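Asker: Take a look and give me a structure for this.
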Amino acid sequence: MNGSRAPVWDHVIDALLAGYHGEGAGEAYLARPAPGIAAYALSPHIQVEVIERLSVTSIAVLWQDATRCRYADQVWISCRARKKGRCALSGAVIRRDDFIYKPRVRSAVPANANAMILASAIARMPSLG
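Answerer: Predicted coordinates:
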């Protein structure tokens, strides 16, 4: 060991610091999205897969977000969008009053509670339409 770090971790620390560009540069992920901006635009961290249609008004979704949460069999329900956003499945723009699916909220609010999927994207899926 040299100083307070074990030599085996030097390459990890160096790799982390290589992407550092100044004070506060690594804190952008902490900022909340501006009002009116979709909380779930397409992201390389999010994987969304519709597993099955449970009923006329509900679907089961696999939601994996490497930065926040993972839901293996999350129930999403149909409704109308209350605000504009982006479809987590297709990336298409969602306008207020579009038919969408959103995570069902029970006693505990899921981390992806603001996410939306356009109902038209679900209808275009051959096995679920």
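
Asker: Going by C-alpha atoms from here, please, whenever you check contacts or count neighbours.
Answerer: Fine.

Asker: give me every residue that touches the nearest residue to residue 67 once chain neighbours are set aside.
Answerer: Computed as C-alpha to C-alpha, 6 or more residues apart in numbering, the closest residue to residue 67 that is not its neighbour in sequence is residue 45, at 6.6 Å. Counting by C-alpha atoms under 8 Å, 6 or more residues apart in numbering, residue 45 touches 64-67.

Asker: which is the next helix or strand following the longest helix anywhere in the chain?
Answerer: Ranked by number of residues, the top helix in the chain under DSSP state H is helix 10-18. Using DSSP states H and E, the helix or strand that follows helix 10-18 in sequence is strand 46-55.

Asker: here's the other one to compare against:
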Amino acid sequence: MSDLLGSPDLIPSVDSARWHRILNGFLHRTSPPSAKAAPVPAVEAAVRVVILERPSDSTVVVQWSSPVGCYYGEQIWRKAVARKSGYCVLTGKRIVRGDDVFKPQRTRRRICLNASAMIGASSLEAMTDIAS
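Answerer: Sure, this is the predicted structure:
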């Protein structure tokens, strides 16, 4: 049996093989296709996003937590234009470069771990219309 850890001298235990399968499951997880949403990368699929308030048309306050240890209790996101394609963290819908989106506000002190995350402006508008 070949070694899962890459060293020919190391014989994998049952536990290391189990962890290897678990980690591979997270890294290569795919969700079944849906008519409503495109598949979302595994880490973003496990993220919990709560819209706390909408102070203005160009800002939203978000609570963000992810399984990789990233937590922001009250993070301000600002309206922007998507510089690259991706997925909405609220709905999983595809975002195309040039779409209106909300992104975490940059700070001078440090870059936030969810800096590449986006919320589609149309998804947020739809949620706001439902809540009203």
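
Asker: out of the contacts of residue 45 of structure 1, who's nearest residue 104 of structure 1?
Answerer: Distance to residue 104 of structure 1, by C-alpha to C-alpha, is smallest for residue 64 among those, at 16.2 Å.

Asker: so what's that closest one closest to, chain neighbours aside?
Answerer: The shortest distance from residue 64 of structure 1 to any non-neighbouring residue, by C-alpha to C-alpha, 6+ apart, is to residue 70 (4.4 Å).

Asker: Show me which strand runs longest in structure 2.
Answerer: The longest strand of structure 2 (DSSP state E) is strand 71-81.

Asker: now the angle from that strand to strand 48-56?
Answerer: For strand 71-81 of structure 2 against strand 48-56, the angle by axes from the mean of the first three to the mean of the last three C-alpha atoms, to 10 degrees is 60 degrees.

Asker: average offset between whichever helix or strand comes after strand 71-81 of structure 2 and structure 1?
Answerer: Going down the chain from strand 71-81 of structure 2, the next helix or strand is strand 86-87, by DSSP H and E. Taken over the aligned residues, the distance from strand 86-87 of structure 2 to structure 1 averages 0.4 Å (mean C-alpha distance after the TM-score superposition for structure 1).

Asker: Report all helices and strands that strand 86-87 of structure 2 contacts.
Answerer: Judged by 3 or more C-alpha pairs under 8 Å, 6 or more residues apart in numbering; DSSP states H and E, the packing partners of strand 86-87 of structure 2 are strand 94-95.

Asker: Show the end-to-end separation of stretch 82-101 of structure 1, please.
Answerer: Distance between the two ends of stretch 82-101 of structure 1: 12 Å, counting by C-alpha to C-alpha, to the nearest Å.

Asker: Can you name the residues in contact with it?
Answerer: 36-42, 48-49, 58, 76-81, 115-121.

Asker: let's see 10 Å
Answerer: With contacts defined as C-alpha atoms under 10 Å, 6 or more residues apart in numbering, stretch 82-101 of structure 1 is touched by 36-43, 46-50, 57-59, 63, 75-81, 102, 114-122.

Asker: Make a PyMOL selection of the buried ones in those residues.
Answerer: To isolate the buried subset of the contacts of stretch 82-101 of structure 1 in PyMOL, counting by 16 or more other C-alpha atoms under 10 Å, use the following:
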select buried, resi 38+39+40+41+42+46+50+58+59+63+75+76+77+78+79+81+102+115+116+117+118+119+121+122
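
Asker: Setting aside sequence neighbours, what's the nearest residue to the residue most central in space within structure 2?
Answerer: The residue lying closest to the centre of structure 2 (C-alpha atoms, centre = their mean) is residue 44, at 2.6 Å. Excluding its sequence neighbours, the residue lying closest to residue 44 of structure 2 (C-alpha to C-alpha, 6+ apart) is residue 89, at 6.5 Å.
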